[in-house]
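> how would this look folded up:
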Amino acid sequence: MRTISGLWRWRHNPLRRTSDLVEAWLALVVLLLILVAAPVIGSFVGNIAQDALQQSVRDQRAARHLVTATVVRKLDRSPLDTDPETSSARDLRSRVVADWTAPDGSGHHGAAMAELKSPHRGDHFAIWTDLHGRIVARPLDPATATTHAVLAGFGAAMLTAGALETGRRLIVWRMTRRRYARWDQAWDKAGPDWGRTGTGS
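A predicted model of the protein is given here:
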């Protein structure tokens, strides 16, 4: 709104310079681009990210399998968990040695993280593995993928708006420098006697 009122003010102002009008039009064009182009680019990037992430969710769901493991024995606390006072989701997980059968039928034995607070021999818990029984991370959740896509779209829109405003400021800075250079040339032409009686000024 301020840009539009600025354009109207410069329209019939006798003190208006060409650079003032260019500056006002530039501000209006950039404002319109921010209001139109930034959301369009954000939506485009968000849709691309959504498609890619949801495809990743489907691929991970197809490649990762939830299997049941059996506790053989509990392992000592991880050396990374140095602070016993920390309260987090890790407190509900324990390191254990377990046995499990892979989706391809092969048997496996090794260390795993069990979502059991006090695991005992023979307790069962679920782990994610690949087809051959190697432990893998939980597959990406569709809702989490959507959240990431929305954030990617919002980030793209903000970057577009920032780039447009940075470009506008750079152009205005260049125009201001040029204006100052012209003023310096005008002062140099006027000479040191400007304003004195009899110098024709």
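> C-alpha only now, for contacts and for neighbours.
Noted.
> for this structure, what's the longest helix?
If you go by DSSP state H, the chain has its longest helix at helix 142-190.
> roughly how far is that one from the heart of the chain?
The chain centroid and the centroid of helix 142-190 are separated by 19 Å under CA atoms, centre = their mean, to the nearest Å.
> what's the answer for stretch 10-24, then?
Here stretch 10-24 shows a centroid-to-chain-centroid distance of 39 Å under the convention CA atoms, centre = their mean.
> For the longest helix of the chain, name the packing helices and strands.
Helix 142-190 sits against helix 18-63, with contacts defined as 3 or more CA pairs under 8 Å, 6 or more residues apart in numbering; DSSP states H and E.
> Need the nearest residue in space to the most centrally placed residue in the chain, chain neighbours excluded.
For the chain, residue 155 is the residue whose C-alpha lies nearest the centre (CA atoms, centre = their mean; 4.6 Å). Here the nearest residue to residue 155 in space, its sequence neighbours aside, is residue 42; by CA to CA, 6 or more residues apart in numbering that works out to 7.2 Å.
> Then residue 116?
Nearest non-adjacent residue to residue 116, counting by CA to CA, 6+ apart: residue 93, 5.4 Å away.
> Would you mind listing the buried residues in stretch 127-134?
Buried residues in stretch 127-134, counted by 16 or more other CA atoms under 10 Å: 127-133.
> got it, and stretch 4-22?
Judged by neighbour count using 16+ other CA under 10 Å, the buried positions of stretch 4-22 are 6-7, 10, 20-21.
> Second input sequence below; structure requested for side-by-side comparison:
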Amino acid sequence: MRAISGLWQWRHNPLRRATDLAEAWVALAALLLVLVVAPLAGAVVGGLAQDSLQESVRSQRASRHPVTATVTRELDRSPLDADPETSTGRELRTRVLADWTAPDGTPRHGPVLAGLKDPHKGDHFTIWTDTQGHIMPRPLDSATATTHAVLAGVGAALLGIGLIESARRLIVWRMVRRRYARWDQAWARVGPDWGRAGTGS
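As a prediction, the model looks like this:
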């Protein structure tokens, strides 16, 4: 709005300098870019991120399988950090020794993190494995992927706004420096004669 009011203000003003009008046009152009280009860039980046992340979701769902594991014994009592890809993010994980069967039918045995508060021998819990039964992280879910894509789009839009505003400030700064340089040159020509009798007549 300031850019539009600046252009209107300088339309017929007799004190208007060419640089004043140029600064108002630069501000208007920056405003239009912020309103059109930045959201468009955010939408494009968000769309590309959404496509890529949803492809990762499909790939992970195809290659990772939920398998029921059985606790053979607890390895330690200290709960470890929650799995960062779980939906709640608050689930305590305890390290246990467990048996499970891979999707290809191979029996497996080893240490895993169980989502059990107080695991006992024979308790069952779900783990994620590949086809051969190797432990894998939980696959990315569609809602989380969409959230990441939206954040990527918003970040791209904000970055675009920052770049546009930085460019506007740089252009205006250079215009002001050029104006001051011209003033210095004009003062250098007039300054030595300032106040001397008979000058300017």
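> Could you quantify their similarity as a TM-score?
Once the chains are laid over each other, their TM-score by TM-score structural alignment, normalised by the length of the first structure reads 0.91; 194 aligned residues with a CA RMSD of 1.7 Å.
> hmm, back to that, which residues are in contact with the residue nearest to residue 116 of the first structure?
Residue 93 of the first structure is in contact with 113-117, counting by CA atoms under 8 Å, 6 or more residues apart in numbering.
> returning to what we had before: distance from the longest helix of the first structure to the second structure after superposition?
Here the mean offset of helix 142-190 of the first structure against the second structure after fitting is 0.6 Å, by mean CA distance after the TM-score superposition for the first structure.
> quick revisit: I'd like the buried residues of stretch 4-22 of the first structure laid out as a markdown table, including distance to residue 161 of the first structure.
A markdown table is the format used below for the buried residues of stretch 4-22 of the first structure (distance: CA to CA, whole Å):
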| residue | distance to residue 161 of the first structure |
| --- | --- |
| 6 | 21 |
| 7 | 21 |
| 10 | 26 |
| 20 | 23 |
| 21 | 22 |
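> Among those residues, find me the one that's closest to residue 185 of the first structure.
Nearest to residue 185 of the first structure out of the buried residues of stretch 4-22 of the first structure is residue 20 (CA to CA; 19.4 Å).
> Show me what the lengthiest strand in the first structure is packed against.
With secondary structure taken from DSSP state E, the first structure has its longest strand at strand 65-74. Here strand 65-74 of the first structure touches strand 94-101, strand 124-129, going by 3+ CA pairs under 8 Å, 6+ apart.
> Tell me roughly how far it lies from the second structure on average.
Averaged over the aligned pairs, strand 65-74 of the first structure sits 0.4 Å from the second structure after superposition, using mean CA distance after the TM-score superposition for the first structure.
> what about burial for the contacts of residue 93 of the first structure, which qualify?
Neighbour counting over these (16+ other CA under 10 Å) leaves 113-116 as the buried ones.
> now, the most widely separated pair of those?
Of all pairs drawn from these, the widest gap by CA to CA lies between 113 and 116 and measures 8.6 Å.
> Common neighbours of these two, please.
With CA under 8 Å, 6+ apart, residue 113 of the first structure and residue 116 have common neighbours 93-94.
> re earlier: is it true that the residue nearest to residue 155 of the first structure touches residue 159?
No. Using CA atoms under 8 Å, residue 42 of the first structure is not in contact with residue 159; the gap is 9.0 Å.
> more neighbours, these two?
residue 42 (22 against 15; other CA atoms under 10 Å).
> ok, residue 185 of the first structure to residue 10 of the first structure distance?
25 Å (CA to CA, to the nearest Å).
> meant to ask about residue 61 of the first structure, not that
Residue 61 of the first structure is 62 Å from residue 10 of the first structure, by CA to CA.
> now swap in residue 116 of the first structure and tell me
For residue 116 of the first structure, the distance to residue 10 of the first structure - CA to CA - is 72 Å.
> Same question for residue 171 of the first structure.
Note on residue 171 of the first structure: its distance to residue 10 of the first structure, by CA to CA, is 19 Å.
> Can you report how many residues lie near residue 44 of the first structure?
Neighbourhood size, residue 44 of the first structure [other CA under 10 Å]: 15.
> Could you do residue 148 of the second structure as well?
Neighbours of residue 148 of the second structure under the rule other CA under 10 Å: 16.
> ok, it - contacts?
By CA under 8 Å, 6+ apart, the residues touching residue 148 of the second structure are 49-50.
> aligned partner of it in the first structure?
Per TM-score structural alignment, the equivalent position to residue 148 of the second structure in the first structure is residue 148.
> Distance check, its match against residue 55 of the first structure.
13 Å.
> and the angle for the longest helix of the first structure with helix 18-63?
On the basis of axes from the mean of the first three to the mean of the last three CA atoms, to 10 degrees, helix 142-190 of the first structure is oriented at 160 degrees to helix 18-63.
> Return the residue of the second structure aligned against residue 30 of the first structure.
If you follow residue 30 of the first structure across to the second structure using TM-score structural alignment, you land on residue 30.
> Confirm for me that its match is in contact with residue 162.
No. With contact defined as CA under 8 Å, residue 30 of the second structure does not count as touching residue 162 (10.7 Å).
> Would you mind telling me which of the two has more residues around it?
Shown here are residue 30 of the second structure and residue 162; by other CA under 10 Å, residue 30 has more neighbours (21 against 14).
> residues touching that one, list them.
Taking CA under 8 Å, 6+ apart, one finds 164-165, 168 in contact with residue 30 of the second structure.
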